[in-house]
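Undergrad: only the shape, not the letters, is given here:
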């Protein structure tokens, strides 16, 4: 039974690219907000101080980059690709 809607039309691929771009902007925003909130909270609300907060902020950014941004950036745009 053939599908009524073709899967790989130019409109669908454009939509996938736009969704991927939006998803990446959202992930970068989440990462930067998490880093900023944790750094400022540790700096001003705890006795850790600036350098301790900056170090922990760098660790939060590095871990967030590895788990949020880097993994998704290497995924193919086509969600029907094998292994996605």
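TA: Arrived safely, thanks for sending. Every value quoted in this text rests on a predicted model; they were computed, and no experiment measured them. Residues are numbered from 1 along each chain as shown.
Undergrad: going forward, measure contacts and count neighbours with C-alpha atoms only.
TA: OK.
Undergrad: quick one: name whatever helix or strand follows the longest helix seen in the chain.
TA: Looking across the chain with DSSP state H, the single longest helix is helix 10-45. Per DSSP states H and E, the first helix or strand lying C-terminal to helix 10-45 is helix 49-64.
Undergrad: what comes into contact with that following helix?
TA: Residues outside helix 49-64 that contact it (Cα atoms under 8 Å, 6 or more residues apart in numbering) are 31, 32, 34, 35, 36, 38, 39, 40, 42, 43.
Undergrad: let's see 6 Å
TA: Helix 49-64 has contacts (Cα atoms under 6 Å, 6 or more residues apart in numbering) with 31, 35, 39, 42, 43.
Undergrad: can I get the buried part of these as one ChimeraX selection?
TA: Only the buried entries of the contacts of helix 49-64 go into this ChimeraX selection, using 16 or more other Cα atoms under 10 Å:
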select :31,35,39,42,43
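Undergrad: alongside the first one, take a look at this:
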């Protein structure tokens, strides 16, 4: 019955957990794909070679981890 529904009383913890999991997988998966693409493109498509490509991929990964890590929650 429509009269039994009360807005805002449903437990949404599973939806919140799924949302955070999806966002985390998207964020870290994108970083992994970006680092892999940097490595492969620089290694095979430029005269950089493996060492230069590997160093570039490590730098991209380090910067990505620094900028994409979870920030502390604000207190307001």
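TA: Yep, that arrived. Values in this document were obtained by computation on a predicted structure and should not be read as measured data.
Undergrad: okay, the contacts of helix 49-64 of the first structure in JSON lines with distance to residue 63 of the first structure next?
TA: Putting the contacts of helix 49-64 of the first structure into JSON lines (distance: Cα to Cα, whole Å) gives the following:
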{"residue": "31", "distance to residue 63 of the first structure": "9"}
{"residue": "35", "distance to residue 63 of the first structure": "10"}
{"residue": "39", "distance to residue 63 of the first structure": "14"}
{"residue": "42", "distance to residue 63 of the first structure": "17"}
{"residue": "43", "distance to residue 63 of the first structure": "19"}
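Undergrad: hmm, which two among the contacts of helix 49-64 of the first structure are most spread apart?
TA: Greatest spacing in the contacts of helix 49-64 of the first structure, by Cα to Cα: 31 and 43 (18.1 Å).
Undergrad: hang on, the earlier thing: which secondary structure elements does the longest helix of the first structure contact?
TA: On a contact count with 3 or more Cα pairs under 6 Å, 6 or more residues apart in numbering; DSSP states H and E, helix 10-45 of the first structure meets helix 49-64.
Undergrad: now the helix it packs on: how far from the chain's centre is it?
TA: 18 Å (Cα atoms, centre = their mean, to the nearest Å).
Undergrad: compared with the second structure, how much does that helix deviate?
TA: On superposition with the second structure, the mean distance recorded for helix 49-64 of the first structure (mean Cα distance after the TM-score superposition for the first structure) is 0.4 Å.
Undergrad: that helix vs helix 10-45, what angle?
TA: Interaxial angle of helix 49-64 of the first structure relative to helix 10-45 (axes from the mean of the first three to the mean of the last three Cα atoms, to 10 degrees): 160 degrees.
Undergrad: what is the equivalent residue in the second structure for residue 67 of the first structure?
TA: Mapped onto the second structure by TM-score structural alignment, residue 67 of the first structure lines up with residue 67.
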